[in-house]
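J.: One predicted model, sequence on top.
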Amino acid sequence: MNDASGRNGTPSNVRNLSDAIRKVRVAESERTDVVVELREAERVRLDMLADELRGVFAEVPEGDEQFVFQVSAGTQPRFWVDMTSFVMMARDRRTYRFLKDTRFGRTVILETANIDDMADCVTQYVAERIIERERALEGDWLARRIAQPEPAARSERGVPPLARAVAEPAPHTSIHPGWIVSAFLGGILVGAIVLLGYAWVHVG
């Protein structure tokens, strides 16, 4: 009969819980180190993209505050272009993904492993947003301009009607030559009738 006991009569198949906990902690620590390394690798790639676009950021017109241009930390590092668009790394940790949140959902603008292609795409996006902002400002200015009264109308405000009537020239009316001839002939006819009446009364 085999002796299944170890030294001091302790069974050899008894497991030590503290040793098991230590092994689990070591494994988790190793996995955490891997995750941290991958996260740091993602951030490094995003920082490289931000460096490629540093000159573009410097050329954005002053007063245009719609852009963020910042790499955020966290479990999933992101390079924010504005409040609705950002660049993140794909699962392979090598591919850049340019995403934008819209009212129709999240859309992918570009997905590429080439940092130059992604930098060009972000530059084009920034240019389009600047043009859109300029058009919106121009539309607001035109709307306000149309809503304002004309200068002539504004100058007449507060002027009494009689003063406007005096200031305004009287309308020019043209007289037709036919009316002049008719009036002349009518005067001759009336004069002849008066003379005939006078002679009739005194002669008769």
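T.: Received, thanks.

J.: contacts, neighbours, all on C-alpha from now
T.: OK.

J.: State the helix or strand in which Leu99 lies.
T.: Assignment of secondary structure by DSSP states H and E places Leu99 within strand 96-102.

J.: Buried residues, that strand. List them.
T.: Buried residues in strand 96-102, counting neighbours by 16 or more other C-alpha atoms under 10 Å, are found at Tyr96, Arg97, Phe98, Leu99, Lys100.

J.: now do the same end-to-end measure for stretch 52-66.
T.: Stretch 52-66 has an end-to-end distance of 20 Å (criterion: C-alpha to C-alpha, to the nearest Å).

J.: Is Pro171 part of a helix or strand, or is it coil?
T.: Taking DSSP: H, G, I helix; E, B strand; the rest coil as the rule, one finds Pro171 in the coil state.

J.: Likewise for Trp80?
T.: With three-state DSSP as the criterion, Trp80 reads strand.

J.: how near is it to Asp33?
T.: With distances defined as C-alpha to C-alpha, the gap from Trp80 to Asp33 amounts to 26 Å.

J.: Neighbour count for those two, which is higher?
T.: Per other C-alpha atoms under 10 Å, whichever of Trp80 and Asp33 has more neighbours is Trp80, with 21 against 12.

J.: try this one side by side with the last:
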Amino acid sequence: MLKQDEDLPGQGAGDGDSAADLTAAVRRARLDDEQRDRIVSGLREGEFARLDLLYARLAPVFAQVPQGIDIFDHGIVPGERPRCYVDVLAFVEMERDRQTYRFSVDTRRGRVTVARSERVEVIVAAVTDYVARRLVERERTMAESRVIVTPPGAMLDAGAMAGDPETPQSDAPIRPGRRFDGGDIVFTAIMGLIGGAALFQGALWLMEWTPVARLLGRF
């Protein structure tokens, strides 16, 4: 039999080991967090470096954009997922593998992936085509906004538009007048005959009317 003052096997050592194990676990957890943070920071720095390489390749493209056109608000935006923006709608970011570029554009129907590749040259070509299309769309929009719409019923003098000095110019629009032809003359003559016959019949009727006939008989 064991004595009452004797400790059971592992009883005293267990308390010490439990305290030592907890301290070691906390230390290991902190080391894991630091290592994880270093890995995430390294991956994020790697993403930023790849996007920075892409942006350097796109610098000559943006430099060729005509002056005065400010539709391309480009640059790299850092963050949890860094992005290389072409404008407010288009941007390039890295895939989950941190190796593949993805060029996306936000449209009315949602986000569309234009190009996806591990080669930076492919993404540069896709972004260049996008910039060219945006410039063409802007030119068409500006051309349509300069179209002059003539009000309905208004006619412009061809001589005045051609710059003919002998043609008088007037601020009021010129309206075409009605031309008379032979048919109009015949119609006018027929209507005159009908009107004269009607007046003649009316005069005869008045002369045959009794009061008028009596009045005429006095004379």
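T.: In hand now; what should we look at? It should be emphasised that the depicted structure is a prediction, and the values quoted were computed from it without experimental measurement.

J.: Fetch the TM-score of the aligned pair.
T.: For these two chains in superposition, a TM-score of 0.68 is obtained (TM-score structural alignment, normalised by the length of structure 1); 162 aligned residues with a C-alpha RMSD of 3.2 Å.

J.: Would you convert the buried residues of strand 96-102 of structure 1 into a markdown table that also reports distance to Met48 of structure 1?
T.: Compiled in a markdown table, the buried residues of strand 96-102 of structure 1 are given as follows (distance: C-alpha to C-alpha, whole Å):
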| residue | distance to Met48 of structure 1 |
| --- | --- |
| Tyr96 | 11 |
| Arg97 | 14 |
| Phe98 | 15 |
| Leu99 | 18 |
| Lys100 | 20 |
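
J.: Please identify which of these is nearest to Ser5 of structure 1.
T.: Distances from the buried residues of strand 96-102 of structure 1 to Ser5 of structure 1 were compared by C-alpha to C-alpha; the smallest belongs to Tyr96, at 60.0 Å.

J.: and the aligned partner of the closest one in structure 2, what is it in contact with?
T.: Alignment of Tyr96 of structure 1 against structure 2 is given by TM-score structural alignment, with Tyr101 as its counterpart. Residues in contact with Tyr101 of structure 2, defined by C-alpha atoms under 8 Å, 6 or more residues apart in numbering, are Val92, Glu93, Met94, Glu95, Arg116, Ser117, Glu118, Arg119, Val120, Ile123.

J.: show me the contacts for the nearest residue to the fifth one once chain neighbours are set aside.
T.: If I follow you right, that is Arg116 of structure 2. Sequence neighbours aside, Arg102 is the residue nearest to Arg116 of structure 2 in space, at 4.5 Å (criterion: C-alpha to C-alpha, 6 or more residues apart in numbering). Contact analysis of Arg102 of structure 2 by C-alpha under 8 Å, 6+ apart lists Val92, Glu93, Met94, Glu95, Thr113, Val114, Ala115, Arg116, Ser117, Ile123.

J.: Kindly recompute the last result at 7 Å.
T.: Val92, Glu93, Met94, Glu95, Thr113, Ala115, Arg116, Ser117 (C-alpha atoms under 7 Å, 6 or more residues apart in numbering).

J.: For the last one, give me its contacts.
T.: Looking back up the chat, that one is Ser117 of structure 2. By C-alpha under 7 Å, 6+ apart, the residues touching Ser117 of structure 2 are Thr100, Tyr101, Arg102, Ile123.

J.: Give me the helices and strands touching the longest helix seen in structure 2, please.
T.: Looking across structure 2 with DSSP state H, the single longest helix is helix 11-63. Identification of packing neighbours for helix 11-63 of structure 2 by 3 or more C-alpha pairs under 7 Å, 6 or more residues apart in numbering; DSSP states H and E yields helix 120-145.
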